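[1] sequence plus predicted model, see below.
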Amino acid sequence: MSDRPVGVFDSGIGGFSVLNALQAELPNERFVYFADTAHAPYGERGDDYVATRTRAVTRHLVDAHDIKAMVVACNTATAAAIHLLRVDHAALPLVGVEPALKPAVAISRTRRIAVLATRGTLASAKFNALLASLAAQADFSLVPCDGLAAAIEANDAAGIASLCARYAAAAGTFGIAAGEVDTLVLGCTHYPFVAEQLRASTGAEVHYIDTGAPVAQQTRRLLAASQQLAVSATRQEDTADATDTTRDTRTTLLLASGHPSQLDAAASRWLLRSAAPAAVFSAAAMAAA
């Protein structure tokens, strides 16, 4: 058993979609969420830059917050640096994220799948190895969504609507008939927050796939295997009434390398009410590496 926190990291607020799933899956765990807002967005930067930042943030969370596990809640950072973190912190349970192509293949009936992701993710060797392993099972339409994560960070409603329409159109014709794209992979942790805007272009019958729940489940498995689950850490539906909104107060610390007000505002928009802490603590927690 361990009351040490779990670290969660993203370049900005996109990882809140993963944090929501983690809080639902592990309601008794404490979390430290680090948004590298001073150096975001990652998706259009080079691998070396992203790897340097990812390693620096992980060192900070290990040294300053004594985290017991690390969730890299960023597709671009996972692709660029998860293998380096496994060397740097061999004893630390690590969970990364990647576009959920395998679940998409399992659920698609037309065998036409669209993947919306950052340019960095789509260009990575890790993603392309995964894509190659599944190429015979489905046709994939890959769409680099330049600017979409930044628009979500800025809460730019007009920009989000325009970009969602543009990138959905670039993905192909959506539907459930033969030859149509029936499954959409949200390949960036920011994108679940604009699913409603994307639905305006894809229609309600298209399957949407993201990685929040599987990442949370894998985090539980790793904590259990290392005997580090918090005391009485069980699924919330097994232990509390669904209307209980007090269980997670003061369990999540929010940190930012940039100005904390952006993170606080995003938390009020995107963190689920039933899982968000009652008080959000933000700080410019780390100088630029």
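    Structure's in. What do you need? Being a predicted model, the structure only gives us computed values, none of them experimental. Numbers count the residues shown, from 1 in each chain.
[2] going forward, measure contacts and count neighbours with C-alpha atoms only.
    Noted.
[3] just the strands in this protein please.
    6-10, 31-35, 69-72, 94-95, 112-117, 139-144, 183-186, 207-209, 252-256 (DSSP state E).
[4] ok, and here's another one to check against it:
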Amino acid sequence: MQSTDNTIGILDSGVGGLSVLLEVRKKLPHVPVHYIGDSEWCPYGNKPAELIQSRSYAVAEELIEMGARTIVVACNSATIHAVEALRARYPIPFVGMEPAVKPASQCTRSGIIGVLATEASIAGEKFHALLKTHIHPKGLKVITQPCPDFVTLVEDGMLSGPKVEAAVREYAHPMVEAGADTLVLGCTHYPFLRESIQSVVGPDIQLIDTGEAVARRTASLVEDYEGLATISVHTTGNLACLERLFPILCPSLPAHLHQITIA
């Protein structure tokens, strides 16, 4: 029998958090999941902190109503501006994202790290605290780059091709030319562009994201069990767009797709 106490909720500004859903599914194949992509308000990364927090509250409350007993904030911008407030407000565990600065600091050989992220993530206090803890004491250099087109490309289901390559060259190439040998994919949308990014920057550049680590942390909070686990994916945006995108981003992953209204 399934235990409703094990149900996982995942929230994101759109479809980027599906990259985290895929990692969670690998770790917890028998646990039911409710995912909400707040695509009506996507992207969060260029929104004011107060709006990001209020939308995170609204989505979290909907997930709790659906039965979620652990929630993954699969959005770097929402983690930066809302995860601590969510933990204070609701009596369940919240697992957040953060740019993979710590592992990047351990991997770099040149001492120069590029961070591809949203404007909200780069501006957040949490990000600067990561730099203070893991970068400055080692004398490393970090180059940051907001990448608004990356989110738009993924939300449009465009994971490769000339437009993607042009965006990667604009955002990532200057970092590589400046000596960065490690690039942090600091938004959950970006892993869907990993192959295109790698092809442009070359095989010697390390790409790091935190999806697997977040899934591992989630698994430590949730007990897996044998049984039939359903995945329900909800969007506050256009259902037809989700129905088109989901097979592109999550091929072979069975899920029920729904549209939802969250005031």
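    Yep, it's here. Model, not experiment: these values are computed from the prediction.
[5] one step back: okay, the strands of structure 1 in JSON lines with distance to A168 of structure 1 next?
    Below are the strands of structure 1 laid out as JSON lines (distance: least, CA to CA, whole Å):
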{"stretch": "strand 6-10", "distance to A168 of structure 1": "24"}
{"stretch": "strand 31-35", "distance to A168 of structure 1": "27"}
{"stretch": "strand 69-72", "distance to A168 of structure 1": "27"}
{"stretch": "strand 94-95", "distance to A168 of structure 1": "29"}
{"stretch": "strand 112-117", "distance to A168 of structure 1": "8"}
{"stretch": "strand 139-144", "distance to A168 of structure 1": "8"}
{"stretch": "strand 183-186", "distance to A168 of structure 1": "9"}
{"stretch": "strand 207-209", "distance to A168 of structure 1": "12"}
{"stretch": "strand 252-256", "distance to A168 of structure 1": "31"}
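[6] make JSON lines out of those strands and add distance to A150 of structure 1 and mean neighbour count.
    Output for the strands of structure 1, formatted as JSON lines (distance: least, CA to CA, whole Å; neighbours: other CA atoms under 10 Å):
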{"stretch": "strand 6-10", "distance to A150 of structure 1": "13", "mean neighbour count": "27"}
{"stretch": "strand 31-35", "distance to A150 of structure 1": "13", "mean neighbour count": "26"}
{"stretch": "strand 69-72", "distance to A150 of structure 1": "19", "mean neighbour count": "26"}
{"stretch": "strand 94-95", "distance to A150 of structure 1": "24", "mean neighbour count": "20"}
{"stretch": "strand 112-117", "distance to A150 of structure 1": "13", "mean neighbour count": "26"}
{"stretch": "strand 139-144", "distance to A150 of structure 1": "13", "mean neighbour count": "19"}
{"stretch": "strand 183-186", "distance to A150 of structure 1": "15", "mean neighbour count": "26"}
{"stretch": "strand 207-209", "distance to A150 of structure 1": "21", "mean neighbour count": "19"}
{"stretch": "strand 252-256", "distance to A150 of structure 1": "16", "mean neighbour count": "23"}
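[7] what sits against L28 of structure 2?
    With contacts defined as CA atoms under 8 Å, 6 or more residues apart in numbering, L28 of structure 2 is in contact with 219, 224.
[8] how near is it to A213 of structure 2?
    For L28 of structure 2, the distance to A213 of structure 2 (CA to CA, to the nearest Å) stands at 13 Å.
[9] same deal with F94 of structure 2?
    For F94 of structure 2, the distance to A213 of structure 2 - CA to CA - is 14 Å.
[10] mind checking what K27 of structure 2 lines up with in structure 1?
    K27 of structure 2 maps onto E25 in structure 1, with residues paired by TM-score structural alignment.
[11] equivalent analysis for C241 of structure 2, please.
    The equivalent of C241 of structure 2 in structure 1 is Q262 (alignment by TM-score structural alignment).
[12] tally of neighbours for its match?
    16 (other CA atoms under 10 Å).
[13] quick one: it from L255 of structure 1, how far?
    For Q262 of structure 1 relative to L255 of structure 1 (CA to CA), the value is 11 Å.
[14] ditto for A224 of structure 1
    26 Å.
[15] do the same with T183 of structure 1
    T183 of structure 1 is 35 Å from L255 of structure 1, by CA to CA.
[16] excluding its backbone neighbours, what's nearest the residue nearest the centre of structure 2?
    Central residue of structure 2 (CA atoms, centre = their mean): T188, 2.4 Å from the mean position. Nearest residue to T188 of structure 2, sequence neighbours excluded (CA to CA, 6 or more residues apart in numbering): G16, at 4.9 Å.
[17] trace that neighbour over to structure 1, please.
    In structure 1, G16 of structure 2 lands on G14 (TM-score structural alignment).
[18] its match touches T189, doesn't it?
    Yes - the pair G14 of structure 1 / T189 is scored as a contact, 4.8 Å apart, by CA atoms under 8 Å.
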